[in-house]
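Participant: The sequence isn't on hand, but the structure is:
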């Protein structure tokens, strides 16, 4: 086993994700990755210490390492137990997340995916599940977090992992992007607003060459009849929508705001929405896709 620093670097966190096949390890791993963990899947237990050593030498670029280990790895129980004990003795205090589910649920999941259990070896699926439970028994006893996913949706599992492995509040990243309809809709748009119901500053000679980033154009657009009411009501509606997206685990949301050329009305509106929608639950950035194309 490779030598590790005698004193673990401040801020280095180690998590080991394991448990029964079909219980949700991939979902948990993806969630940790979204939380900023450096995730390695199906790493042989004897290489975990090496991975932690590399993280410790990364000078802060890697501070959270999560390793997904399952029964596909040879010498699973003995090697993993030794690694966990060694890391713990050196002060790294690895957190073991163990996922499980009832046999009935696991069988239903396997049958839906038409997969063979890794320990089935030509026998019955129930034989593979029984062998895996026996093999993982010692690991389950030392796990810090044990999660039964039998009655959990994917979103429920993600929320639980987030709660266990981060102290920061869950936030959705909102990108407000202005665009011009004549250049096409943004392909990644989740929601679209059409601002062509407002008068076009293009037909005002003194505003034509300016953009929605300029105060005179912004004032013109936002003071038009209906603009203020529309923005106020849309923000109220968006609060409901974004709350639902957050509960469903959606991390990234794109709100596209369009006008004819993406220069005046959409730009001014996108900037205003960016200011109004910034909150504790949203990380907002504003992008102007077609500004400067004319």
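Facilitator: Noted; the coordinates are in hand. Note that the coordinates shown come from a computational prediction; the quantities given were computed from them, not determined experimentally.

Participant: Could you use CA atoms for every contact and neighbour count after this?
Facilitator: Noted.

Participant: And whatever helix or strand residue 132 lives in, what does it pack against?
Facilitator: Element membership for residue 132, per DSSP states H and E: helix 125-142. When contacts are defined as 3 or more Cα pairs under 8 Å, 6 or more residues apart in numbering; DSSP states H and E, helix 125-142 packs onto helix 76-89, helix 103-113.

Participant: Use this one as the comparison:
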């Protein structure tokens, strides 16, 4: 192996070499080096190479691995003034940039007014976002932000239904322009209802979504219906068909992952057996005239007689 290969073997996980070994010829060294460091960067960001490469067969070629990683390591686009809108472009003329900044300020003020009005008037849809966690300042701030997202969605899409069971109104199908906004607002609804429930990590969620989408239509419909039945009021969409983009969205990642495991499509990671705490040494009771004393046993090193010293207990 060449010198660069020896250097990179010290920092790149062994799973990289197992799936995509360094090429024997000299034509792909740069490509393999870039791939190896991409995986190393992913591990540094908290995405283990073993998880990213789990769906690939052994000894895949570089092109296959790079295409696989391209879906998982794409940078997340910065959100705009509303989470379903893109961020304002930076390389624009000064007058256009001022116009965008003014528009963003107006949208922020509108969202603040909507949120303030919702808390003052207490519409029925607000009850559909659960109870505010008033005992924790950080969770309360996050809950208010979720309310602000839902209020902005309702205002932009002119939702007039005031129903706690349907705070977002009717489901917006995937072929409509507001579908992405609906998914974002649905995520805010569930996060507001369950502020103490941790989400699934993004890598595992993406793997579960890809596996689900690769299943036949009939199995996907069965899984979607089972998840919807189990979640009850927390399911904010149809039970089949167009629900593919909904069930693979972040807010349902945990439910989908659990359902796939229960049906044998995925295997849960083994949970280590809890270790029993070490049994403390027994106490030694010594009888003294007139009273009883309980003391710890002597330390092991004290109990061992040393040369020239005679210790008696």
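Facilitator: All right, it came through fine. This is a predicted model, so every value here is computed, not measured.

Participant: Need the TM-score from the superposition.
Facilitator: The TM-score (TM-score structural alignment, normalised by the length of the first structure) is 0.22; 107 aligned residues with a Cα RMSD of 6.4 Å.

Participant: between the helix holding residue 132 of the first structure and helix 103-113, how many degrees?
Facilitator: 120 degrees (axes from the mean of the first three to the mean of the last three Cα atoms, to 10 degrees).

Participant: returning to that earlier point: in CSV, list the helices and strands packed on helix 125-142 of the first structure along with distance to residue 242 of the first structure and mean neighbour count.
Facilitator: Formatted as CSV, those follow (distance: least, Cα to Cα, whole Å; neighbours: other Cα atoms under 10 Å):
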stretch, distance to residue 242 of the first structure, mean neighbour count
helix 76-89, 40, 16
helix 103-113, 31, 14
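
Participant: returning to what we had before: pull out the buried residues from the helix holding residue 132 of the first structure.
Facilitator: 125-126, 128-129, 132-133, 135-136, 139-140 (16 or more other Cα atoms under 10 Å).

Participant: thinking again about what came up before, adding distance to residue 148 of the first structure, write the helices and strands packed on helix 125-142 of the first structure out as TSV.
Facilitator: As requested, these are exported to TSV (distance: least, Cα to Cα, whole Å):
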stretch	distance to residue 148 of the first structure
helix 76-89	20
helix 103-113	11
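
Participant: coming back round to it: what would the buried residues of helix 125-142 of the first structure look like in TSV with distance to residue 48 of the first structure?
Facilitator: Formatted as TSV, the buried residues of helix 125-142 of the first structure follow (distance: Cα to Cα, whole Å):
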residue	distance to residue 48 of the first structure
125	30
126	30
128	26
129	25
132	21
133	22
135	19
136	18
139	15
140	18
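
Participant: Mind naming the longest helix for the first structure?
Facilitator: helix 227-247 (DSSP state H).

Participant: tell me what that helix is packed against?
Facilitator: Using 3+ Cα pairs under 8 Å, 6+ apart as the contact test, the elements touching helix 227-247 of the first structure are helix 265-277.

Participant: right, and the helix or strand after the helix it packs on?
Facilitator: Later in the chain than helix 265-277 of the first structure, the nearest helix or strand by DSSP H and E is strand 282-288.

Participant: for that next one, which positions count as buried?
Facilitator: Neighbour counts over strand 282-288 of the first structure (16+ other Cα under 10 Å) mark 282, 284-288 as buried.

Participant: Show me what that strand is in contact with.
Facilitator: In this structure, residues lying in contact with strand 282-288 of the first structure by Cα atoms under 8 Å, 6 or more residues apart in numbering are 171-179, 262, 267, 270-271, 274, 277-278.

Participant: Out of the residues you listed, grab the one that's most surrounded.
Facilitator: Highest neighbour count within the contacts of strand 282-288 of the first structure: residue 267, with 34 neighbours (other Cα atoms under 10 Å).

Participant: ok, that residue to residue 259 of the first structure distance?
Facilitator: Distance, residue 267 of the first structure to residue 259 of the first structure, by Cα to Cα, to the nearest Å: 9 Å.

Participant: same question, residue 134 of the first structure
Facilitator: 62 Å.

Participant: Then residue 174 of the first structure?
Facilitator: For residue 174 of the first structure, the distance to residue 259 of the first structure - Cα to Cα - is 20 Å.

Participant: Same question for residue 272 of the first structure.
Facilitator: 15 Å.

Participant: In terms of neighbours, single out the busier of these two.
Facilitator: Legend: neighbour count by other Cα under 10 Å for residue 272 of the first structure and residue 259, higher for residue 259 (23 against 15).

Participant: Can you give me the separation between the more buried one and residue 274 of the first structure?
Facilitator: Computed as Cα to Cα, the residue 259 of the first structure to residue 274 of the first structure distance reads 17 Å.

Participant: what about the helices in the stretch 51-200 of the second structure?
Facilitator: Secondary structure of the stretch 51-200 of the second structure (DSSP state H, counting those that start in this stretch): helices located at 62-72, 94-121, 124-127, 137-156, 179-193.

Participant: Relative to residue 288 of the second structure, which of those is closest?
Facilitator: Residue 288 of the second structure sits nearest to helix 137-156 of all the helices of the stretch 51-200 of the second structure, at 57.7 Å, using Cα to Cα.

Participant: report the angle between the axes of the closest one and helix 94-121?
Facilitator: Using the same axes, to 10 degrees: helix 137-156 of the second structure against helix 94-121 is 110 degrees.

Participant: Counting by contacts, list what helix 137-156 of the second structure packs against.
Facilitator: Packing contacts for helix 137-156 of the second structure, counted by 3+ Cα pairs under 8 Å, 6+ apart, involve helix 94-121, helix 179-193.

Participant: now it against helix 179-193, angle please.
Facilitator: Using the same axes, to 10 degrees: helix 137-156 of the second structure against helix 179-193 is 150 degrees.

Participant: quick one: buried residues of helix 137-156 of the second structure?
Facilitator: Result for helix 137-156 of the second structure [16+ other Cα under 10 Å]: buried residues 139-140, 142-154.

Participant: Same check on stretch 107-124 of the second structure?
Facilitator: Applying 16+ other Cα under 10 Å to stretch 107-124 of the second structure flags 108, 111-112, 114-116, 118, 124 as buried.
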